[in-house]
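>>> below are the sequence and a predicted model; questions follow.
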Amino acid sequence: MLYDLLLKGGTLVDPAQQLHAVQDVAFTDGKVAAVGADLSADQARQTLDVAGHVVAPGLIDLHVHVYWGVSHFGVEPDPTCIARGVTTVVDAGSAGADTFPGFRKFIIDVSDTRILAQLNISSQGMLTQEIGEFEIPEYADVDKACRMIEQHRDLILGVKVRLTRNSIVSERSGMLPLHRAREAADAAGLPIMVHPQDAWCDSLDDVLAVMKQGDILTHCFHGMKCGVLDEAGQVRPAVHEAVERGVLFDVGHGAGSFSWEVAETALSAGLAPHTISSDLHVYNLHGPVYDLVNVASKFLHLGMDLDDALAKVTSVPAQVIGMPDEIGTLAVGAWGDAVVLDVRQGQFQLADSGGEIRTGTQRLEPLVVVKGGRVYRQY
């Protein structure tokens, strides 16, 4: 047999190749072997008829929390990520230098979901609600972070810092964690990912002033202090300037970090997110996030077309990760990760982080998940 698996008759949407057409996709030895019209089912050990559905690269979520059993935020990765079409995720700072080895051994190395990571500049990571990552400034340990990055260069993509006052950052720690994250990232030659809301500063301008090309501002449509809008409800000039110099804006929906009003205002002013991510964790798994496809469905409601929304969960995050030829595409030779999606029509209640409801008319739903060229889950 030429192929291990053939997905036949589906509409291939692969933004990396600018493809949106009825095409068959075949897999051999864990990789994409062929893409074309009317590939022979006689040459495949297993053929799935996916006519009428969208075939897309395995989805990529740039912001999750999957250090289950250690971080209070953690969810189990496989039932919540790969089982829902997300074959690659980036854990956004659940682990710091003191806790990363356990994260690798007990979660990353034994999960079917491909897990990469942003290392928290707080050495303890995100352990508990009762003690913030920066209750004391000493938790922001540059030397420890750099040593851990060097030991795990294959997994660590950057340095994460959360800046919310009081609950995460004590007053005496102030903005020090941001600058320590910058120092560690620069020393390692990596970007930072910043959670900015309600930081110990006057506005988001102070945070963006520290950010460079390739850095990621997550939670970009939150509705709290230190957001993308100014007091008059307009996108801050510093935000447009940051986009121009290459700072990446990521959704990071979360339990408290996505506002319909902010998103609508920002999009109407031309501020679109570079990437759509979920910030999936135990406090939003059962709403309002649920999974990445639900978050992407919200952007369909906001007027984003399907190809653009899928690009922001496939090809663009693949570029951010630095793996555009391996993941986020179904080009021949790419790793064999795919998802078959049903684009359902109807009336769907979509909630933001504040409980405000919009009624959408489209919802994405995974039907088949392929990992490494084999069917992982079929609904």
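Sure, I can see it. Numbering: from 1, shown residues only.
>>> going forward, measure contacts and count neighbours with C-alpha atoms only.
Will do.
>>> does the residue nearest the centre of the chain count as helix, strand or coil?
Residue closest to the mean C-alpha point of the chain, counted by CA atoms, centre = their mean, is Leu62 at 2.2 Å. Look at Leu62: counting by DSSP: H, G, I helix; E, B strand; the rest coil, its state is strand.
>>> what residues sit buried inside the longest helix along the chain?
As assigned by DSSP state H, the longest helix anywhere in the chain is helix 176-188. Buried residues in helix 176-188, counted by 16 or more other CA atoms under 10 Å: Leu176, Pro177, Leu178, Arg180, Ala181, Arg182, Glu183, Ala184, Ala185, Ala188.
>>> now do the third one against Val313, distance only.
Going back to what we said before, that points to Leu178. 27 Å (CA to CA, to the nearest Å).
>>> quick one: the helices in the stretch 101-250 of the chain?
142-151, 176-188, 204-208, 237-244 (DSSP state H, counting those that start in this stretch).
>>> using TSV, lay out those together with distance to Tyr3.
Formatted as TSV, the helices of the stretch 101-250 of the chain follow (distance: least, CA to CA, whole Å):
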stretch	distance to Tyr3
helix 142-151	38
helix 176-188	42
helix 204-208	49
helix 237-244	43
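>>> what's Phe299 in contact with, if anything?
Ala309 (CA atoms under 8 Å, 6 or more residues apart in numbering).
>>> got another, please set it beside the one above:
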Amino acid sequence: MDIIIKNGRVIDPGNQIDDILDVAIKDGKIFDVGRKLKLDTQSTYDATGLIVTPGLIDAHVHCYQYATPLGINPDDACLSRGVTTIIDAGSSGATTFLGLRKFIIDQSKTRVRCLLHIAMHGLAAAGCAGAAPGGESDTLAILDENACVECVEANRDVIVGVKVRLQSSVCDKGRLEEEAYRRALSAAKRCGLPLMVHHCDSAVPTQTTSPGKLGCPKDLQAGDIYTHTYHGYESTILDSKTKTIHSDVIDARSRGVLFDCGHGAGAFNWTVAEMATKQNFWPDLLGSDLHTQNQEGPAYDLPMIMTKFLYLGMPLNEIIKSVTSSPARAYRLNSIGSLSKGNDADVSILRIDDCDVSIEDCIGQTRHVKKRIVPVAVWRGGKEHPVVIAGFGSKPVTTKISRGNLERALIKD
């Protein structure tokens, strides 16, 4: 054996395991998981009192560093926080994807897979990050369905889905939202891959009233992903008057549409999350939507998103599931997401610390948190990498964004 991780609480939802066990790694693969394994090994790691999980998977990140305004470094912001795999959520499109592949996917120690944006340039323009008016879908000429499909077909080893943003400000003030949505739905269907939809401040309704009008999530299919689930702006999942979840949202979940946290810099609202989870509407995926404008607050990293849902009362095993087996299944990542024998040896070790801190959402509201999930150690393909724990305290630009978000929010404390 290369290493045995001993005496940890192994939580592996994909294999329905929650027990004190050892994990043996050999040649970059999971060799065995069992009680008090007696195997010759080069080294051991004592995980007594710690939580051992399959390598964490962040279902929603932006990591096209330097080529897009939002791109973070995946090794610094993700692997060092215990996250072994990330899904870049549409930073590149058909004409910019090869740069993402060459300079990020192929160069990173973190495993990077991606969703291809229906817009050919992805999120390369400044307006896509709020630095200037407009956005990536302001003209139909850039929404080339055939180019999207061709790029996916040529790169199926790393492209795992399609992405579209439904937000009036990035679709020519809403004029092109329906057509962008229609083309993204068609491209994903042609490729047989999931579509992730950013749905926020959108002219496409969350709850449809006209039979012939496209709705989101009404027109999503099983396996598609609705992200930014807990924002409180126009097109929130809640009826702003009754504070109950829209029936189209409940129906979508019942037919297999997946719901992603997609925290980001603007899409997590404590009030909405509390109202929704009290109605038992928990996320399927805990994507952080980590990028340059939130990595120093209010998102910080994936363990912080997990901490927020621990505070909300989400069972620990469900939290672990939402960052391991569920995203692996959603994106068809067959060699990770569980500690099954022969899988890639991606392993994360976590600890739940006592704390006494106020943690902010994306509109400046805070909640007082007493327990925090932090990374302790991580192995990617059997190789250990150093980890760090995020600090607290949003930077000034984040505080400014929060103030603007508060003004837009329909639902808040």
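Sure, I can see it. Bear in mind the structure is a predicted one, so any value in this text is a computation, not a measurement.
>>> please state their TM-score.
Put the two chains on top of each other and the TM-score (TM-score structural alignment, normalised by the length of structure 1) is 0.96; 375 aligned residues with a CA RMSD of 1.4 Å.
>>> residue contacts, the aligned partner of Ser94 of structure 1 in structure 2?
Under the alignment (TM-score structural alignment), Ser94 of structure 1 pairs with Ser91 of structure 2. Contacts for Ser91 of structure 2 (CA under 8 Å, 6+ apart) come out as His62, Cys63, Tyr64, Thr68, Gly71, Leu115, Leu116, His117, Gly122, Leu123, Ala124.
>>> so what does the second one match up with in structure 1?
Matched across to structure 1, Cys63 of structure 2 falls on Val66, judged by TM-score structural alignment.
>>> same question, Gln221 of structure 2
Alignment note (TM-score structural alignment): Gln221 of structure 2 maps to Lys212 of structure 1.
>>> and the closest residue to that match other than its chain neighbours, how far from Gly189 of structure 1?
The spatial neighbour of Lys212 of structure 1 that comes closest, neighbours along the chain excluded (CA to CA, 6 or more residues apart in numbering), is Val247 at 5.9 Å. As defined by CA to CA, Val247 of structure 1 lies at a distance of 16 Å from Gly189 of structure 1.
>>> okay, stretch 276-290 of structure 1 sits on what stretch of structure 2?
So stretch 276-290 of structure 1 sits over residues 286-300 in structure 2, by TM-score structural alignment.
>>> how about stretch 332-342 of structure 1?
Aligned using TM-score structural alignment, stretch 332-342 of structure 1 spans residues 341-351 in structure 2.
>>> ok, residues contacting that stretch?
25, 28-33, 47, 49-56, 82-84, 335-336, 339, 373-382.
>>> same thing but 7 Å
Applying CA atoms under 7 Å, 6 or more residues apart in numbering, the contact partners of stretch 341-351 of structure 2 are 25, 28-32, 50-56, 82, 84, 335-336, 373-382.
>>> counterpart of Lys173 of structure 2 in structure 1?
Match for Lys173 of structure 2 (TM-score structural alignment): Ser170.
>>> buried residues, stretch 350-363 of structure 1. List them.
Those would be Leu350, Ala351, Asp352, Ser353, Arg358, Gly360, Thr361, Gln362, Arg363, for stretch 350-363 of structure 1 by 16+ other CA under 10 Å.
>>> please name the residues that touch the counterpart of the third one in structure 2.
If I follow you right, that is Asp352 of structure 1. Alignment note (TM-score structural alignment): Asp352 of structure 1 maps to Asp361 of structure 2. By CA under 7 Å, 6+ apart, the contact list for Asp361 of structure 2 reads Phe268, Asn269, Trp270, Pro298.
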